[in-house]
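pasted the sequence and its predicted model underneath.
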Amino acid sequence: MSVWIAIAATAVGCYLVKLAGLLVPAGTLERPLVQRLSGLLPVALLAALTAQQTFSSGSALVIDARAAGLVAAAIALVLRAPFLVVVAAAVLVTAGVRAIGG
C-alpha cells in the first residue's frame, strides 16, 4: 500500500469520525452517564498508553529504567511540582538508571 493511500484513508477516516460526532443528538450528550464517561475516558486512555509504553518491549513485559522514571514523575506530581519539573525528573532518573546499568 502506498504511503499516500494510507494518508488519504486516514484523513477520510478522521473526517468520518468527526462527522459521526456532529450527528449525535444533543440529548444524548447531555445525559449524566455520557458526561461522566467523557471526562474519565481521556484519563483512562492516557494511563493505558503510559503503562504500555513503560512496561512493554515488543511483546514482553519488562521493568527497566523507564519504570524508575515513571516513579520519579509520580513523586514529583505528588509534591505538586510544575509540569516541566515532572518531565525533567523523569528524564534525568531514566537517563541516570540507564547510565548506571550500562
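Everything's here; your move.

going forward, measure contacts between C-alpha atoms and count neighbours the same way
OK.

list the contacts for Thr28?
Residues in contact with Thr28 (CA atoms under 8 Å, 6 or more residues apart in numbering) are Val34.

mind listing what Leu70 touches?
Here Leu70 is in contact with Thr54, Ala90 (CA under 8 Å, 6+ apart).

so it is in which element?
Element membership for Leu70, per DSSP states H and E: helix 65-78.

let's bring in a second one:
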Amino acid sequence: MAPLFLDPGLFNRRVALDQPVIAADGAGGGTTDWQELRAVSVRIEPVSVTTRERFDQREAMITHRVLMRANAVVKRGMSFRLGARRLVIVSVHDPDESGRYLVCRCEEER
C-alpha cells in the first residue's frame, strides 16, 4: 500500500484536545468535566447528519472526520473543542499504517 499524502496546509484549524475527568456525584454516578491537554492543528470534515425521535422530540446526530498528525496521546473518549462545540472521539486509526497521521471519527455533543 502506498503511503497516504496529506498536504500540511490541510490542518487549518487549531482546536483543544480535552480528556474526560469524572467527578463522583455521591449517588454511584458521576459528572463529566473536561480537562485540556494541548492545542492541536486538525482538518475537520462533516460526514453525516441523522435524526431520530426520542421522548417525543427530534434529535440530530452530527458526525465528523478529523484528520491530524499522529499523536500517541489521542484516544477514544477524548474530545476536540472548537469554541462552544465539542466533538467526542468515537474511533481513532492510522489510515495508511505509516505512523504519520490519525483519522478520528467524532460525534458532535449537543
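Now that the structure is in, tell me what you want to look at. A quick note: this is a predicted structure, and the numbers were derived from the prediction, not measured.

could you get me the TM-score between them?
Overlay of the two chains. TM-score (TM-score structural alignment, normalised by the length of the first structure): 0.21; 36 aligned residues with a CA RMSD of 4.4 Å.

circling back: may I see the buried residues of the helix holding Leu70 of the first structure?
Ala65, Arg66, Ala67, Ala68, Gly69, Leu70, Val71, Ala72, Ala73, Ala76 (16 or more other CA atoms under 10 Å).

now do stretch 101-110 of the second structure
Under 16+ other CA under 10 Å, the buried positions of stretch 101-110 of the second structure are Tyr101, Leu102, Val103, Cys104, Arg105, Cys106, Glu107, Glu108.

one more: stretch 49-64 of the second structure?
Buried-residue list, stretch 49-64 of the second structure, by 16+ other CA under 10 Å: Ile62, Thr63, His64.

straight-line length of it, end to end?
9 Å (CA to CA, to the nearest Å).

what's in contact with that stretch?
Residues contacting stretch 49-64 of the second structure (CA under 8 Å, 6+ apart): Ile44, Glu45, Pro46, Val47, Ser48, Leu87, Arg105, Cys106, Glu107, Glu108.

swap in stretch 32-39 of the first structure?
Contacts for stretch 32-39 of the first structure (CA under 8 Å, 6+ apart): Thr28, Leu29.

what are the ranges of the helices in the first structure?
For the first structure, the helices defined by DSSP state H cover 3-22, 26-29, 32-55, 65-78, 83-101.

list the buried residues of the last one.
Within helix 83-101 of the first structure, the residues that count as buried by 16+ other CA under 10 Å are Val86, Val87, Ala89, Ala90, Val91, Val93, Thr94, Ala95, Val97.

against which helices or strands is it packed?
Applying 3 or more CA pairs under 8 Å, 6 or more residues apart in numbering; DSSP states H and E, we find helix 83-101 of the first structure packed against helix 65-78.

got the angle for the helix it packs on vs helix 32-55?
Interaxial angle, helix 65-78 of the first structure versus helix 32-55 (axes from the mean of the first three to the mean of the last three CA atoms, to 10 degrees): 130 degrees.
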